[in-house]
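Novice: The following block contains a protein sequence and its predicted model.
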Amino acid sequence: MGQSFSRRTPSIKEARQSHDVKQTHRALLSDDVVFLLLSQLAPWDGSGAAAACKVWRSHWKRRCAGLLRLARHRVGAYEWCNHVVAKPGGGVIVSNYHESRLEIFSPEGESQGAFVAGVSPFDTPGAVALLGDERNTAWIICEDNQNLVCVQLGDAMGEDKFLEPSDQIVSPTMDYICPKDLALSPGGEFLLVLVDDYGELGEVFVLNSRDGTIVGSFGFEEDDTFGNLHSPRGLAVQGDYCFVADTYNQRVCVFNWRSQTWVRCFGRRGAFLHRHLGDPEAEHPYWWDSVISDGSRGYEDERKGTGPGEFIEPVGVAVHGNMLYVSELVGRRIQVMRLPADILDLSSEPQVLQIIPAPGGQRLGGLCVDGERLWCVGPHCIGPPGDREDTYVSLFSPYV
């Protein structure tokens, strides 16, 4: 009878007793060297290398703390979609603009029904902010009407739930110029609404979340200061701080929303004021038109950058603990960063832990964090109806 043999990974003690290892691979057993080597590998390369032995495997787990992998691609399919919001208890709600539905998904990306506009308590939904109460109260941006409505969603209970005008609890609806995103203060008493002036200047309004009355605003100054926003697309709130994806300034701006003051910005190239020296009085002082390779019009901006901690049109921003997540429209990637211990320390920058290429290389939209999972919309919808690709949501989960 033949003998069967099983291969066993040698322990680190046995490896150190090996003559070959002692003579030729001693450096590879050093904790510092192993961790440094694995830190240079992309996740898809390091996963294979980590299987070499226990030491490499344990160091790879250290390397991947806080890092994400693509767990599910193409969750849902939409003609137009740019927003996803975490749902209390796990999972997300995706705004299906074209069909006037709020699609519900489990933490694993399985469909759990939808909230559907009946006679139209909301239509063409954009960003959603959930108050987290028993009635599932939510503020919703109606994109085409450029206003906000507040509704009681209740529970879809695994199937579609049609909402009627009686579900609307705030009247009249609040009108704004191009509302882009919503976020609630930690206690839920205030609603922050990000707006822009038809793709130009931006501003954040602070509302009473119960009746929608405006109690303050920030992000727009008469003079040319760091606190001015330019076509911002996304925001997130943590504690006293509001993080804004300042899209055409190629940066993430941080404000204290309680005092309504600018604090600092992230984005190494976007962290300075710049005027094009050739035309300092230009209508758009930070960038200028140019013709790109396919003959269409584009723009140049010295603050755009492809390096870690630099951005090319950031559009989505999320904060969870000490982690900052930023999706880029034209940069076509997600950056995962660890925030400085003291956000007021202007000498300290976020540490870039991971750069995730956009699945399929498409332009990205908004994102959100659901526990340890990250959800991101993409491709971002562009072009006329009929020429657009379907939009979907990608789910990322931690490496294990």
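Specialist: In hand now; what should we look at?

Novice: C-alpha from now on. contacts and neighbour counts both.
Specialist: Noted.

Novice: Walking through the stretch 51-200 of the chain, point out its strands one by one.
Specialist: Under the criterion DSSP state E, counting those that start in this stretch, strands of the stretch 51-200 of the chain are mapped to 68-78, 84-86, 92-96, 101-105, 111-117, 125-130, 137-142, 147-152, 161-163, 174-175, 179-184, 190-196.

Novice: okay if I get these as CSV plus distance to Val315 and mean neighbour count?
Specialist: Written out in CSV, the entries for these read as follows (distance: least, Cα to Cα, whole Å; neighbours: other Cα atoms under 10 Å):
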stretch, distance to Val315, mean neighbour count
strand 68-78, 19, 17
strand 84-86, 13, 25
strand 92-96, 16, 26
strand 101-105, 21, 24
strand 111-117, 25, 20
strand 125-130, 13, 26
strand 137-142, 17, 24
strand 147-152, 20, 23
strand 161-163, 30, 19
strand 174-175, 23, 15
strand 179-184, 10, 25
strand 190-196, 12, 25
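
Novice: Dump those into a markdown table; add distance to Ile355 as well.
Specialist: A markdown table is the format used below for the strands of the stretch 51-200 of the chain (distance: least, Cα to Cα, whole Å):
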| stretch | distance to Ile355 |
| --- | --- |
| strand 68-78 | 10 |
| strand 84-86 | 20 |
| strand 92-96 | 23 |
| strand 101-105 | 25 |
| strand 111-117 | 28 |
| strand 125-130 | 25 |
| strand 137-142 | 30 |
| strand 147-152 | 34 |
| strand 161-163 | 38 |
| strand 174-175 | 37 |
| strand 179-184 | 24 |
| strand 190-196 | 26 |
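
Novice: What separation is there between the closest residue to Ile93 other than its chain neighbours and Gly113?
Specialist: Closest residue to Ile93 apart from its sequence neighbours, by Cα to Cα, 6 or more residues apart in numbering: Ile104 at 4.7 Å. Taking Cα to Cα, to the nearest Å as the measure, Ile104 falls 6 Å from Gly113.

Novice: Remind me what the helix or strand containing Trp44 packs against, helices and strands.
Specialist: Taking DSSP states H and E as the criterion, Trp44 maps to helix 43-49. Applying 3 or more Cα pairs under 8 Å, 6 or more residues apart in numbering; DSSP states H and E, one finds that helix 43-49 contacts helix 54-63.

Novice: now for the helix it packs on, which elements pack on it?
Specialist: Helix 54-63 makes packing contacts with helix 31-39, helix 43-49 when contacts are defined by 3+ Cα pairs under 8 Å, 6+ apart.

Novice: Give the buried residues for that helix.
Specialist: Applying a neighbour-count criterion of 16 or more other Cα atoms under 10 Å, the buried positions in helix 54-63 are Val55, Trp56, Arg57, His59, Trp60, Arg63.

Novice: Take this one as well and set it beside the first:
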Amino acid sequence: MSPSSPVLIVGGGLVGASLAIALDAAGCAVTLVEAAAPRIDSQPSYDERNLALSRATVNGLKAIGVWRHAGAQATPIRHIHISRRGEFGSARLDADKHGVDALGWTLPARELGGALLRRLDECTHLTRLAPATLEALESSAAGWHARIRTPAGVQAIDTSLLVGADGTASFVRQQLGIGVERYDYAQTLFVCTVTPERDHANRAYERFADDGPIALLPLAERRCGLILTVSTDEAETVAAMDDAAFIDFAQQRFGWRLGRLSRPGKRHPYAIHRVAAERLIGPRAVLVGNAAQTVHPIGAQGFNLGLRDALTLAELVAGAAEPGASALLENYAARRAPDREGTMTMSHGLVRLACLQQPLLGPLRSLALLACDRLPPLQQALARRGMGFRDEPPRAVLESLP
């Protein structure tokens, strides 16, 4: 007879690890399967990106004991400036105006990954299989029979609830027969760090243009995280630029609000696609994070949305006698639908509208930004959504809800 685990999580990236920690903190027995060895330098999701973490996300990371390992490396975002190149409108958000100390925080993905690994080491109800790979699944009346390849050989595990947290190309999703809707933005994202001439003053910038958005996120030591989107046709040319040519290109795209940019760090390109699972649940199975939805990085919604997936699922499983019960999973899907669909619609619509090459839209876009900047109800709605408080969030993120 195979050993059993009430919950089996496949994928130990940022969202999968967060879910495992949240379940462990609630006293739930869980097994986590991760293809990479449990080291920061071997985890593909613990890369050189700089993550913009919403206020709700940081509340959630505090609730599950991760933030104490990461907070010292984070930089608060106290102001946000949103604009479009060549148009007159802009919107500004200020933490003091909304009664909080920060709207969010910037944290290198590698630092968050390290914090998650340290917190995983503290778990007492968790079994970690890493490096390990899910090879096959068979359904059963009680759940799933999983065959997992480890360095010691193949291990079989029976589980009541199978969780696919294994990324955009999810093997679990494929095995469940869940289709996806794909959209190729024909864009490539370049991320690196830069040093601006002027102090960023804890201000994050998002700037739109015909050829895609560009963002600067505040970091420690007066540096900034640069997120630069180019068309796929340009990507090879941009990748081949030396540092001087690249910084000139970024300067032209961003402008001079922070003076001259300099000292670009190592660049990392990412092709941008939207991939949305046609449904979130199957028989005694559920998808979270990028396995459920991979969104355009505009507005930095990816991990923030995925963590709300993980914390909502953990909240429901923690109070359940049977973690894979169909009623529980249907409740999960219903709880996540408004946030998921709203966030995907917002990110997709924003990149299509804000970056659309249509001069006649310019005045309307500017007026919309000015309205968000000047009208208190729109300003408040924009701030709350930006801080991650929308629809029915998991209880773990509500500790300091403004």
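Specialist: All right, it came through fine. Source: prediction; values computed, not measured.

Novice: TM-score them against each other, please.
Specialist: For this chain pair, the superposition-based TM-score is 0.25 by TM-score structural alignment, normalised by the length of the first structure; 171 aligned residues with a Cα RMSD of 7.1 Å.

Novice: would you turn the buried residues of helix 54-63 of the first structure into JSON lines with distance to Val94 of the first structure?
Specialist: JSON lines is the format used below for the buried residues of helix 54-63 of the first structure (distance: Cα to Cα, whole Å):
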{"residue": "Val55", "distance to Val94 of the first structure": "42"}
{"residue": "Trp56", "distance to Val94 of the first structure": "39"}
{"residue": "Arg57", "distance to Val94 of the first structure": "37"}
{"residue": "His59", "distance to Val94 of the first structure": "37"}
{"residue": "Trp60", "distance to Val94 of the first structure": "34"}
{"residue": "Arg63", "distance to Val94 of the first structure": "32"}
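
Novice: Let me know the closest of those residues to Gln17 of the first structure.
Specialist: Comparing these against Gln17 of the first structure with Cα to Cα places Val55 closest, at 15.1 Å.

Novice: Buried ones in the biggest helix by length in the second structure, by neighbour count?
Specialist: Selection of the longest helix in the second structure by residue count, based on DSSP state H, yields helix 326-354. Judged by neighbour count using 16+ other Cα under 10 Å, the buried positions of helix 326-354 of the second structure are 328-329, 332-333, 335-337, 339-340, 343-344, 346-348, 350-351, 354.

Novice: in the helix or strand harbouring Arg16 of the first structure, what counts as buried?
Specialist: Arg16 of the first structure belongs to helix 12-17 when elements are defined using DSSP H and E. Neighbour counts over helix 12-17 of the first structure (16+ other Cα under 10 Å) mark Ala15, Arg16 as buried.

Novice: again, but for stretch 16-32 of the second structure
Specialist: Going by neighbour count (16+ other Cα under 10 Å), the buried part of stretch 16-32 of the second structure is 16-26, 28-32.

Novice: do the same with stretch 108-117 of the second structure
Specialist: By neighbour count on 16+ other Cα under 10 Å, the buried set for stretch 108-117 of the second structure is Pro108, Ala109, Arg110, Glu111, Leu112, Gly113, Gly114, Ala115, Leu116, Leu117.

Novice: Farthest-apart pair in these, please.
Specialist: Spatially, the most separated pair among these is Pro108 and Leu117, at 14.5 Å (Cα to Cα).

Novice: which one of the strands of the stretch 51-200 of the first structure lies closest to Asp370 of the first structure?
Specialist: Closest to Asp370 of the first structure of the strands of the stretch 51-200 of the first structure is strand 84-86 (Cα to Cα; 5.3 Å).

Novice: helices and strands around the helix or strand containing Val252 of the first structure, which ones?
Specialist: Element membership of Val252 of the first structure [criterion: DSSP H and E] is strand 251-256. Contacts of strand 251-256 of the first structure with other secondary structure elements, assessed using 3+ Cα pairs under 8 Å, 6+ apart, are made with strand 241-246, strand 261-266.

Novice: wait, which of these is closest to Asp31 of the first structure?
Specialist: Using Cα to Cα, the nearest of these to Asp31 of the first structure is strand 261-266, at 32.5 Å.

Novice: helices and strands around the helix or strand following that closest one, which ones?
Specialist: Following strand 261-266 of the first structure in sequence order, the next helix or strand is strand 288-291 (DSSP H and E). When contacts are defined as 3+ Cα pairs under 8 Å, 6+ apart, strand 288-291 of the first structure packs onto strand 297-300.

Novice: so which of the helices and strands packed on strand 251-256 of the first structure is the most packed in?
Specialist: For these, the largest average neighbour count (mean count of other Cα atoms under 10 Å) is found in strand 241-246, namely a mean of 27.

Novice: Leaving out chain neighbours, which residue sits closest to Ile214 of the second structure?
Specialist: Nearest to Ile214 of the second structure is Leu228, by Cα to Cα, 6+ apart, at 4.6 Å.

Novice: Burial check on that neighbour, number of neighbours?
Specialist: Neighbouring residues of Leu228 of the second structure were enumerated by other Cα atoms under 10 Å; the total is 22.

Novice: Which of the three states applies to it?
Specialist: Three states are possible here, and by DSSP: H, G, I helix; E, B strand; the rest coil the one that applies to Leu228 of the second structure is strand.

Novice: And it, how far from Ser5 of the second structure?
Specialist: In this view, Leu228 of the second structure and Ser5 of the second structure are 43 Å apart by Cα to Cα.

Novice: Then Arg207 of the second structure?
Specialist: 47 Å.

Novice: Also Leu162 of the second structure?
Specialist: Per Cα to Cα, Leu162 of the second structure is found 10 Å from Ser5 of the second structure.

Novice: Tell me which of the two has more neighbours.
Specialist: Of the pair Leu162 of the second structure and Ser5, Leu162 is the one with more neighbours under other Cα under 10 Å, namely 29 against 20.

Novice: so what's the more buried one up against?
Specialist: If a contact means Cα atoms under 8 Å, 6 or more residues apart in numbering, then Leu162 of the second structure has Val7, Leu8, Ile9, Val10, Gly143, Trp144, Arg284, Ala285, Val286, Gly324 as its contacts.

Novice: what about 10 Å?
Specialist: Residues in contact with Leu162 of the second structure, defined by Cα atoms under 10 Å, 6 or more residues apart in numbering, are 5-10, 31, 137, 143-146, 172, 281-287, 323-324.

Novice: can you confirm Asp20 of the first structure is in a helix?
Specialist: Yes - assigned with three-state DSSP, Asp20 of the first structure falls within a helix.

Novice: ok, back up a step: derive a PyMOL selection command for the buried subset of the contacts of Leu162 of the second structure.
Specialist: Under the burial definition 16+ other Cα under 10 Å, those of the contacts of Leu162 of the second structure that qualify are selected in PyMOL by:
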select buried, resi 5+6+7+8+9+10+31+137+143+144+145+146+172+281+282+283+284+285+286+287+323+324
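
Novice: And for the residue nearest to Trp105 of the second structure when sequence neighbours are not counted, the neighbour number?
Specialist: Across the structure, with Cα to Cα, 6+ apart as the measure, the residue nearest Trp105 of the second structure apart from its sequence neighbours is Pro76 (4.3 Å). When counting by other Cα under 10 Å, one arrives at 24 neighbours for Pro76 of the second structure.
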